[in-house]
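>>> The sequence isn't on hand, but the structure is:
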């Protein structure tokens, strides 16, 4: 049995969701998993909270500013990055590794990857360091040659990482939680009702705004879907102001934070996505077609385009295109996603990294 320190960041909910799902996988294989937030390792604690708060405010009210920051510091690149704050989080990470007596550090956020990579390359971090790359559009802050292993969503991303760092990278696919995996094993409950042969007068289409309820022109999108004969349901996350505003629109279902998102997905016919994050992956795992529309700037836009290029989703540039794509996907033949995207075993790869037996060993 090995102990893994999973280092995530509460920037939205996607990274924490992946870390929680990975912890479930590791524990099921008999290992211990300790979760921590890299923002809490920054000195003074207020620095991490300030970063989180400023990022949330920026994404809600001035997303174009984040787009500029992404272009300047998080741009796609084939070379390793350098995060100045990684040095500041280093002492906290070393203290946590010693306290937890862990056998490996697993970064599920790019600042964590930079922090662990710096410490590993300098010899101060004496246990292996792995990185779970959660983005479809790779950027340089995920890359540090000090890390021992990268776990990636697809073989294409793994090849990019290996070429950029000179270090091992493998494709383990999406890391899904137990609720999604359970729903995935019940195909009669998942996917498009229309594709399953069930008549649907007004197919329910989810519109995702992420955990923080960020994005643009949700009311316009909902109106366009309603006018086209769909029943839009907007996932507003924890943005209560957005939920209240959208709840006033006729024919629109405005949803707050969902504790059981797989159940909501399973009762819907399609997802309109703006971030290429965990919600889109869970939708695909449950058989829902996904259309990218009005993506958030930076990693959202890059990821939406990357998913479409891989043939996993489609992209619409206008409300007319969105309606057309949804009609084709919902009422047309099902287009299954390669099961390799969901059937990988990241826990086994991590066990191999530390020389521990995995499932079935």
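Arrived safely, thanks for sending. Bear in mind that the values here come from a model prediction, so they are computed numbers and not experimental data.

>>> hey, let's count contacts and neighbours off CA atoms from now on
Noted.

>>> ranges for the strands of the chain?
Along the chain, counting by DSSP state E, strands occupy 3-8, 32-37, 104-107, 129-132, 149-152, 169-171, 204-208, 231-235, 253-255, 270-273, 290-293, 314-316.

>>> Look up how far residue 119 lies from residue 192.
Between residue 192 and residue 119 the computed distance is 47 Å (Cα to Cα, to the nearest Å).

>>> Mind checking which of these two has more residues around it?
Remark: of residue 192 and residue 119, residue 192 carries more neighbours, 28 against 21, as counted by other Cα atoms under 10 Å.

>>> how much space between the residue lying closest to that one once chain neighbours are set aside and residue 199?
In space, and not counting its chain neighbours, residue 192 is closest to residue 269: 4.1 Å by Cα to Cα, 6 or more residues apart in numbering. Remark: distance between residue 269 and residue 199 (Cα to Cα) = 11 Å.

>>> Which one of those two is surrounded by more residues?
Using other Cα under 10 Å, the more surrounded residue of residue 269 and residue 199 is residue 269, with 29 against 11.

>>> ok, second structure coming up, stack it against the first:
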């Protein structure tokens, strides 16, 4: 008897990949399917995580142009194939033995990956050993990268129909893809039909006719305090009644302190919070960077989005996709952000247009759709190692 029917492997690079894993764990549990979540980097020395993710964060902060070049170059089919092979073999040297031990401990029949790194390691393992093990990738962005593509991967769960064509272009079979949406926390389903006043009460917010929610992801990235000061000044000079700006600083304590030092009765500041669903349900506009999870959460609640300049790589692809689908507008400067925010707050028709775009794209039940398909796969597979 296996300890887990499903092993969910992720990477704590930002909170999105882990949040998707947690949403899947909850959905699988509702179907009576045992699952366990593990960060793939726990399979090896701690320095491997610090070096790999640390290098990524360092490039994003200090040399974003270099990271963009590397991302775009590796996104081509030929270079992507070579670079991911080298990368996976390098990671396997340090994480492979731990991954083997993890699989022996849990004996799963299906392994789901919400990040491409563990999917790559599983591909190396499948080539080295004959395993009766199904693997699946849950893509947490609105685009595909070659690092997700492996001929021995059995299923890809994707955000939209558009991504199926990308899978085929990158050399894998389109029938492996299932359009489920990006898995989000069940709390977003809970608030879908909740009245604004009830959501405000849960989030400990005072009543406001117009509310702007600003987020910089779990790490609180971006000069949010600069944007907030500019918005407060312009909003005070506008003719908009009973408005409020809510900012989530995430785990960025320094940012939280700077925001909390701003004196305004129209400003409410949160650090890291589990009330995001209720904050979104209480808001008229979300200003954020285009992360796959946060955007999907807003889309599930049909909340119009104003996107900040994206990080290079996958966020730039998300940015382009979301603007194309008419669920968001974009701003690249503080002046443009301030101007568009006031326009969108005043223009109900424009916000309605963005809500319509979200309504067409939203897949709030994504986690349950993935769990349903996994249930079908489990019914067709035998216990690993039996």
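Received, thanks. No experiment lies behind these values; they were computed from the predicted model shown.

>>> Return the residues in contact with the equivalent of the residue nearest to residue 192 of the first structure over in the second structure.
Aligning on TM-score structural alignment places residue 269 of the first structure opposite residue 284 in the second structure. Residues near residue 284 of the second structure by Cα atoms under 8 Å, 6 or more residues apart in numbering: 210-213, 303-304, 345.

>>> Determine which of the strands of the first structure approaches residue 302 of the first structure most closely.
When these are compared by Cα to Cα, strand 290-293 sits nearest residue 302 of the first structure, at 10.9 Å.

>>> quick one: that closest one to the second structure mean distance?
Superposing on the second structure places strand 290-293 of the first structure at an average distance of 1.0 Å from its equivalents, by mean Cα distance after the TM-score superposition for the first structure.

>>> Where in the second structure does that strand align, residue-wise?
Using TM-score structural alignment, strand 290-293 of the first structure lines up with residues 305-308 of the second structure.

>>> cool, stretch 8-15 of the first structure as well?
The counterpart of stretch 8-15 of the first structure in the second structure, using TM-score structural alignment, spans residues 10-17.

>>> where's the matching stretch relative to the chain centroid, distance-wise?
Here stretch 10-17 of the second structure is found 8 Å from its chain centre; the criterion is Cα atoms, centre = their mean, to the nearest Å.

>>> Repeat that for stretch 80-100 of the first structure.
22 Å.

>>> again with stretch 278-296 of the first structure
That offset, for stretch 278-296 of the first structure, works out to 11 Å (Cα atoms, centre = their mean).

>>> for the closest residue to residue 35 of the first structure other than its chain neighbours, what are its contacts?
Distances taken as Cα to Cα, 6+ apart put residue 6 closest to residue 35 of the first structure, at 4.7 Å, once the chain neighbours are dropped. The neighbours of residue 6 of the first structure, taking Cα under 8 Å, 6+ apart as the test, are 19, 23, 33-36, 105-108.

>>> Just among those, which is most surrounded?
residue 107 (32 neighbours).

>>> Please tell me how far that one sits from residue 133 of the first structure.
Separation of residue 107 of the first structure from residue 133 of the first structure (Cα to Cα): 8 Å.

>>> any shared contact partners between these two?
Joint contacts of residue 107 of the first structure and residue 133 (Cα under 8 Å, 6+ apart) do not exist.

>>> The aligned partner of residue 115 of the first structure in the second structure - how many residues pack around it?
Residue pairing (TM-score structural alignment): residue 115 of the first structure is matched to residue 121 of the second structure. Residues near residue 121 of the second structure, counting by other Cα under 10 Å, number 22.

>>> now do residue 16 of the first structure
For residue 16 of the first structure, the neighbour count with other Cα under 10 Å is 21.

>>> ditto for residue 324 of the second structure
The number of residues packed around residue 324 of the second structure, counting by other Cα under 10 Å, is 12.

>>> That one -> the first structure?
Per TM-score structural alignment, residue 324 of the second structure is aligned with residue 309.

>>> can you tell me how far its match sits from residue 322 of the first structure?
According to Cα to Cα, residue 309 of the first structure stands 17 Å off from residue 322 of the first structure.

>>> what do you get for residue 81 of the first structure?
Relative to residue 322 of the first structure, and taking Cα to Cα, residue 81 of the first structure is found at 36 Å.

>>> How far does stretch 22-42 of the first structure sit from its chain's centre?
16 Å.

>>> Between its first and last residues, how far does that stretch reach?
End-to-end distance for stretch 22-42 of the first structure, by Cα to Cα: 24 Å.

>>> Which residue of the first structure sits opposite residue 159 of the second structure in the alignment?
Looks like residue 159 of the second structure aligns to residue 153 there (TM-score structural alignment).

>>> From the structure, what's the count of residues near residue 135 of the first structure?
Residue 135 of the first structure: 25 surrounding residues under other Cα under 10 Å.

>>> ok so, going back, save the strands of the first structure as CSV, and put in distance to residue 85 of the first structure too.
Output for the strands of the first structure, formatted as CSV (distance: least, Cα to Cα, whole Å):
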stretch, distance to residue 85 of the first structure
strand 3-8, 15
strand 32-37, 14
strand 104-107, 15
strand 129-132, 18
strand 149-152, 21
strand 169-171, 25
strand 204-208, 31
strand 231-235, 33
strand 253-255, 36
strand 270-273, 31
strand 290-293, 32
strand 314-316, 35
